[in-house]
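Enquirer: Quick one: sequence plus predicted model below, questions after.
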Amino acid sequence: MSIGITTHVLDTSCGKPAIGVRIALYRVTTGGGVELLRSAETNEDGRVPQPMLTGEDYTPGTYELVFHVGEYFKRRGVDLTEPAFLDEVPIRFGVASKSSHYHVPLLIAPWGYSTYRGS
């Protein structure tokens, strides 16, 4: 396992990995703004094949993953309200140590989500 930030997305409404979810990783700046570090899309396993962040760019601080779940559910043909209840799901979290791995999975359904610090 590499040290850094990784993620995956599971669709609990159908019990399968969420394929093709666009994800953006931001670093939260001291003034509260955000700096885009990387964008990626989940594969057939609901995972991003490479870490979202690793190496020299991986430093302690506050980060935000934004999961574009509204696009995913629309592509799947889910009957959503307009606007959709969930469109973008932001998860803001802190990295306390550069020597620790942070895995941030997202479990989604059209009407709810959950996350946790995985391994």
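Expert: Perfect, thanks for sending it. What you see is a predicted model, and the numbers here were worked out from it, not measured in a lab. Numbers count the residues shown, from 1 in each chain.
Enquirer: drop to CA atoms for contacts and neighbour counts, all remaining ones
Expert: Will do.
Enquirer: Residue 40 contacts residue 23, correct?
Expert: Yes. Using CA atoms under 8 Å, residue 40 is in contact with residue 23, at 5.3 Å.
Enquirer: residues in contact with residue 84?
Expert: Residue 84 makes contact with residue 70, according to CA atoms under 8 Å, 6 or more residues apart in numbering.
Enquirer: err, residue 2, not the other one
Expert: 51, 54, 101.
Enquirer: Next: residue 74.
Expert: By CA under 8 Å, 6+ apart, residue 74 lies in contact with residue 80.
Enquirer: isn't there a strand covering it?
Expert: No. Under DSSP: H, G, I helix; E, B strand; the rest coil, residue 74 falls outside any strand and is assigned helix.
Enquirer: just the helices in the chain please.
Expert: 69-75 (DSSP state H).
Enquirer: mind listing the strands for it?
Expert: Using DSSP state E, the strands of the chain run over residues 4-6, 9-11, 16-17, 22-28, 34-41, 53-54, 61-68, 88-95, 102-103, 106-109, 112-115.
Enquirer: hold the first one in mind and look at this next one:
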Amino acid sequence: MNAGRGEGRLTTHVLDTMAGRPGAGITVVLDRLGDDGARTRVAEARTNADGRCDGPLLAGADLTVGRYELTFAVGAYFQARGVTLTDPPFLDEVPIRFAISDAGQHYHVPLLISPYAYSTYRGS
């Protein structure tokens, strides 16, 4: 385990499966989750025209072993695109909880989204 070396990085991207294109302009928040339930905001970004953040959310020594949560503001994204949504929207914010077990690896956590469904996986 490379827990102390900090050579890895955390990245994400969003694909709008309803429109068949990248999810541009989506606010992404990253929190670190403590063993005691406390949460600490460690990054906030907005996806670019390719649905990706302009750089890693965490990299190097900032990427540490632990539990994290990415939150994607998808309700605001679909509203801005003029998509008719329920009130309140079925999916407003999508949280993805995951763990970093080796800070020396690349963790890529993409989100595939539509107004009524989402999926994720560990990408490369």
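Expert: Good, I have the coordinates. The structure displayed is predicted, hence computed values, not measured ones.
Enquirer: TM value for the aligned chains?
Expert: Here the superposed chains carry a TM-score of 0.97, computed using TM-score structural alignment, normalised by the length of the first structure; 118 aligned residues with a CA RMSD of 0.9 Å.
Enquirer: Whichever of the contacts of residue 2 of the first structure end up buried, select them in PyMOL.
Expert: Buried residues within those, by 16 or more other CA atoms under 10 Å, are selected in PyMOL with:
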select buried, resi 51+54+101
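Enquirer: Could you dump the contacts of residue 2 of the first structure into a markdown table with distance to residue 28 of the first structure added?
Expert: Converted to a markdown table, those look like this (distance: CA to CA, whole Å):
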| residue | distance to residue 28 of the first structure |
| --- | --- |
| 51 | 18 |
| 54 | 16 |
| 101 | 18 |
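Enquirer: nearest to residue 32 of the first structure, of the contacts of residue 2 of the first structure?
Expert: Among the contacts of residue 2 of the first structure, residue 54 lies closest to residue 32 of the first structure (CA to CA), at 22.3 Å.
Enquirer: Report the separation between whatever residue of the second structure lines up with the closest one and residue 12 of the second structure.
Expert: Under the alignment (TM-score structural alignment), residue 54 of the first structure pairs with residue 59 in the second structure. Between residue 59 of the second structure and residue 12 of the second structure the computed distance is 13 Å (CA to CA, to the nearest Å).
Enquirer: likewise residue 61 of the second structure?
Expert: Plainly put, residue 61 of the second structure is 18 Å away from residue 12 of the second structure if you go by CA to CA.
Enquirer: Which one's more surrounded, the two?
Expert: residue 12 (22 against 15; other CA atoms under 10 Å).
Enquirer: Looks like the more buried one contacts residue 110 (just checking).
Expert: Yes. Using CA under 8 Å, residue 12 of the second structure makes contact with residue 110 at a distance of 4.8 Å.
Enquirer: on that earlier part again, what's the match of residue 54 of the first structure in contact with, if anything?
Expert: By CA under 8 Å, 6+ apart, the neighbours of residue 59 of the second structure are 6, 7, 8, 9, 10.
Enquirer: Turn the strands of the first structure into TSV, including distance to residue 82 of the first structure.
Expert: TSV is the format used below for the strands of the first structure (distance: least, CA to CA, whole Å):
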stretch	distance to residue 82 of the first structure
strand 4-6	31
strand 9-11	20
strand 16-17	25
strand 22-28	20
strand 34-41	24
strand 53-54	34
strand 61-68	16
strand 88-95	14
strand 102-103	32
strand 106-109	16
strand 112-115	16
